[in-house]
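S.K.: sequence below, structure please.
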Amino acid sequence: MSTILITGCSSGFGLATARLFAERGWDVVATMRTQREDVLLQTDRIRVIALDVTDPESIARAIEAAGPIDALVNNAGIGLLGAVEGTPITVARELFETNTLGTIAMTQAVLPQMRERGNGTIVNVTSSVTYGSLPLLSIYTASKAAVNAWSDSMAMELESFGIRVRTVLPGRAPDTSLIENASNRMKGAIPEPYAPLAERIFAGWQSDTGPVTSADDVAEAVWEAVTNPNTSASLPAGPDAVALSQAK
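M.R.: Just a heads-up that it's a prediction; the model follows:
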């Protein structure tokens, strides 16, 4: 039986992905900062484990508890909306610690067992915003773009060991908690000179009635990345992400 470990399963993309893999016969190790079994379906195919991807001891405990891992999905992440000038460097560091360095740390933790077995899949969930730059998202975009580039390079390192690396790039997903969390971090990050720009940007987002990405879209893209060895190394998730990838 195949086992998948997914980070950031308390809501949104991670939650939907955990449910989908369990429904399709995988054993799922669903991790989140605060261990909550109530957010997932009651099934013996899902184990919920507490994990903070910025804490090396927490990572070590989770990997030991999980046992052999066939696929790792690095989904845990935090958002940020704000002007560069108004964003404290401590906030920028927090973003990179989770979105970029946390992804690297989790991957380092599972690579030895995958390399020894000669197989495994690593899926890094980034963002379709990396297809094209947008104002007020520069630091967030940088943290995700770094993972894209790192994934491409790492894939070449690991190919000879039978380990596949894939990236999944979700589009705009208003039904997840990422937007709310990003808005909370935005407070105070828009200095007065940038207020007119921010107002125009937010008004545009609110009036945009175009296609968006659902958590199920992302779960299906992760499924494709994990189960199809012939799929692309980079998969857009959601109709808006697909459109962006084609326009790139």
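S.K.: hey, let's count contacts and neighbours off CA atoms from now on
M.R.: Will do.
S.K.: for the longest strand belonging to the chain, packing partners?
M.R.: Taking DSSP state E as the criterion, the chain has its longest strand at strand 163-170. Taking 3 or more CA pairs under 8 Å, 6 or more residues apart in numbering; DSSP states H and E as contact, the helices and strands that strand 163-170 lies on are strand 120-125, helix 138-158, helix 215-227, strand 234-237.
S.K.: ok, now with 10 Å
M.R.: strand 71-74, helix 102-117, strand 120-125, helix 138-158, helix 215-227, strand 234-237, helix 239-247 (3 or more CA pairs under 10 Å, 6 or more residues apart in numbering; DSSP states H and E).
S.K.: which of the residues in the second one are buried?
M.R.: The neighbour-count criterion (16 or more other CA atoms under 10 Å) identifies 102-107, 109-111, 114 as the buried residues of helix 102-117.
S.K.: farthest pair in these?
M.R.: Maximum pairwise distance among those (CA to CA): 18.6 Å, between 102 and 114.
S.K.: what's the neighbour count on the nearest residue to residue 248 once chain neighbours are set aside?
M.R.: Take residue 248 and drop its neighbours on the chain: the residue closest to it by CA to CA, 6 or more residues apart in numbering is residue 131, 6.3 Å away. A total of 17 residues lie near residue 131 under the criterion other CA atoms under 10 Å.
S.K.: would you do the same for the sequence below? I want to compare the two.
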Amino acid sequence: MTKTVLITGTSSGYGKATAEFFLDRGWNVVATMRRPEPDVFATLSDRLKILPLDVTDADSISQAIADGVAAFGAIDALVNNAGIGLASAVEATPDSTVREMFETNTFGVFATCRAVIPQMRKQAHGVIINVTSSTTIGVMPLVAIYAASKCAVEGFTESLSYELAGFNIKARLVEPGYAPTTNFTANGGPRMQGLIPADYGAFAQSCFAKMASYPTPYCTEAEVAEATFSAATDEGGTIRYPAGADTKLLAALRWTTSEDHYLGKMREMFGPG
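M.R.: As a prediction, the model looks like this:
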């Protein structure tokens, strides 16, 4: 029987690549985005349903799930990919921007999970995949608010995995690395204006220069799509799926060395001076 995945944030980047990856492997795909654009995908298919979904709107979430089930009979996997980016100094970041970040990256994930769990529990199977970031493993400067919104999802997902195991529902994480090819910076540009004060200017320029000369290859959309598919199909008990050479490097640095060694390497990379 053909399985069905619902993916949020498929208008570009990781979400679009992931939708195409699942389609190419014979899955039904419910590709959702805030403002549906049918020409996002080069090839349309009877196994592809494009729907509106705003993760900050409970009614929109419920409607998309209902329409997905109506189209294909079930939702076997949910991929929470929709998210927004931010680079800022904490002292200059207003509450409105912090709340905007959490409404999409954190509360939106909570809401879609709450909405799909009853359906998965009723069908006695399912996989929930929440896409976070390498910054949940090795946190760089000037992304404190963004990292907080993603780290919350990490804790949430691990707890959820234990909570739902008895219903044959898996909860998993895909942790992409830094990928300049995505719209992360472009989409976050307007909300970042004025959020790095002049006093942080030299430090910020140093950090961004180091990001431009990354010590590993950048993460690719294909790597994230492949990791997400593995998370959806793996029969084992793994929760975390790092995607990209940088995430894997950070994971090894964080989890297989001492705290002092890890912090020393991070300060060497991003410390002042």
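S.K.: TM-score of the superposition?
M.R.: Laid over one another, the chains give 0.97 as their TM-score (TM-score structural alignment, normalised by the length of structure 1), with 248 aligned residues with a CA RMSD of 1.1 Å.
S.K.: thought residue 121 of structure 1 was touching residue 2?
M.R.: No: judged on CA atoms under 10 Å, residue 121 of structure 1 makes no contact with residue 2 at a distance of 11.2 Å.
S.K.: and those two? Which one has more around it.
M.R.: residue 121 (22 against 11).
S.K.: what sits against the residue mapped onto that one from structure 2?
M.R.: In structure 2, residue 121 of structure 1 lines up with residue 127, judged by TM-score structural alignment. By CA atoms under 10 Å, 6 or more residues apart in numbering, the contact list for residue 127 of structure 2 reads 5, 75-79, 117, 120, 161, 164, 168-172, 231-234.
S.K.: just the buried residues out of the residues you listed, in PyMOL syntax.
M.R.: A single PyMOL command selects the buried members of the contacts of residue 127 of structure 2 (16+ other CA under 10 Å):
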select buried, resi 5+75+76+77+78+79+117+120+161+164+169+170+171+172+231+232
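S.K.: ok, back up a step: is it possible to export the helices and strands packed on strand 163-170 of structure 1 to JSON lines including distance to residue 208 of structure 1?
M.R.: JSON lines is the format used below for these (distance: least, CA to CA, whole Å):
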{"stretch": "strand 71-74", "distance to residue 208 of structure 1": "29"}
{"stretch": "helix 102-117", "distance to residue 208 of structure 1": "31"}
{"stretch": "strand 120-125", "distance to residue 208 of structure 1": "24"}
{"stretch": "helix 138-158", "distance to residue 208 of structure 1": "20"}
{"stretch": "helix 215-227", "distance to residue 208 of structure 1": "19"}
{"stretch": "strand 234-237", "distance to residue 208 of structure 1": "18"}
{"stretch": "helix 239-247", "distance to residue 208 of structure 1": "12"}
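S.K.: need the counterpart of residue 162 of structure 2 in structure 1.
M.R.: In structure 1, residue 162 of structure 2 lands on residue 156 (TM-score structural alignment).
S.K.: surely that match and residue 233 touch.
M.R.: No: contact criterion CA under 10 Å: residue 156 of structure 1 and residue 233 do not qualify, at 11.2 Å.
S.K.: so for the two, which residues contact both of them?
M.R.: 164-165.
S.K.: sorry, back to before: contacts only, for the match of residue 162 of structure 2.
M.R.: With CA under 10 Å, 6+ apart, residue 156 of structure 1 has these contacts: 163-165.
S.K.: wait, doesn't residue 127 of structure 1 sit right on residue 148?
M.R.: Yes: at 9.1 Å, residue 127 of structure 1 counts as touching residue 148 under the criterion of CA under 10 Å.
S.K.: residues shared between the contacts of the two?
M.R.: 167-169.
S.K.: from those residues, pick the one nearest residue 180 of structure 1.
M.R.: Nearest to residue 180 of structure 1 among those, with distances taken as CA to CA, is residue 169, at 19.2 Å.
S.K.: quick one: the alignment partner in structure 2 of the closest one from residue 124 of structure 2, how far?
M.R.: Structural alignment (TM-score structural alignment) places residue 169 of structure 1 against residue 175 in structure 2. According to CA to CA, to the nearest Å, residue 175 of structure 2 stands 27 Å off from residue 124 of structure 2.
S.K.: of the two, who's got more company?
M.R.: Legend: neighbour count by other CA under 10 Å for residue 175 of structure 2 and residue 124, higher for residue 175 (26 against 13).
S.K.: and residue 239 of structure 2, how far is that from residue 165 of structure 2?
M.R.: Counting by CA to CA - residue 239 of structure 2 and residue 165 of structure 2 are separated by 12 Å.
S.K.: before we move on, what about residue 127 of structure 2?
M.R.: 10 Å.
S.K.: what touches both of the two?
M.R.: Common neighbours of residue 127 of structure 2 and residue 165 (CA under 10 Å, 6+ apart) are residue 171.
S.K.: so how far is residue 76 of structure 2 from residue 68 of structure 2?
M.R.: Residue 68 of structure 2 is 11 Å from residue 76 of structure 2, by CA to CA.
S.K.: what of residue 113 of structure 2?
M.R.: For residue 113 of structure 2 relative to residue 76 of structure 2 (CA to CA), the value is 13 Å.
S.K.: isn't the match of residue 169 of structure 1 up against residue 138?
M.R.: No: if you go by CA under 10 Å, residue 175 of structure 2 and residue 138 don't touch, sitting 11.2 Å apart.
S.K.: list residues touching both of those two?
M.R.: residue 247.
S.K.: from the contacts of residue 156 of structure 1, which single one is nearest residue 30 of structure 1?
M.R.: residue 165 (19.8 Å).
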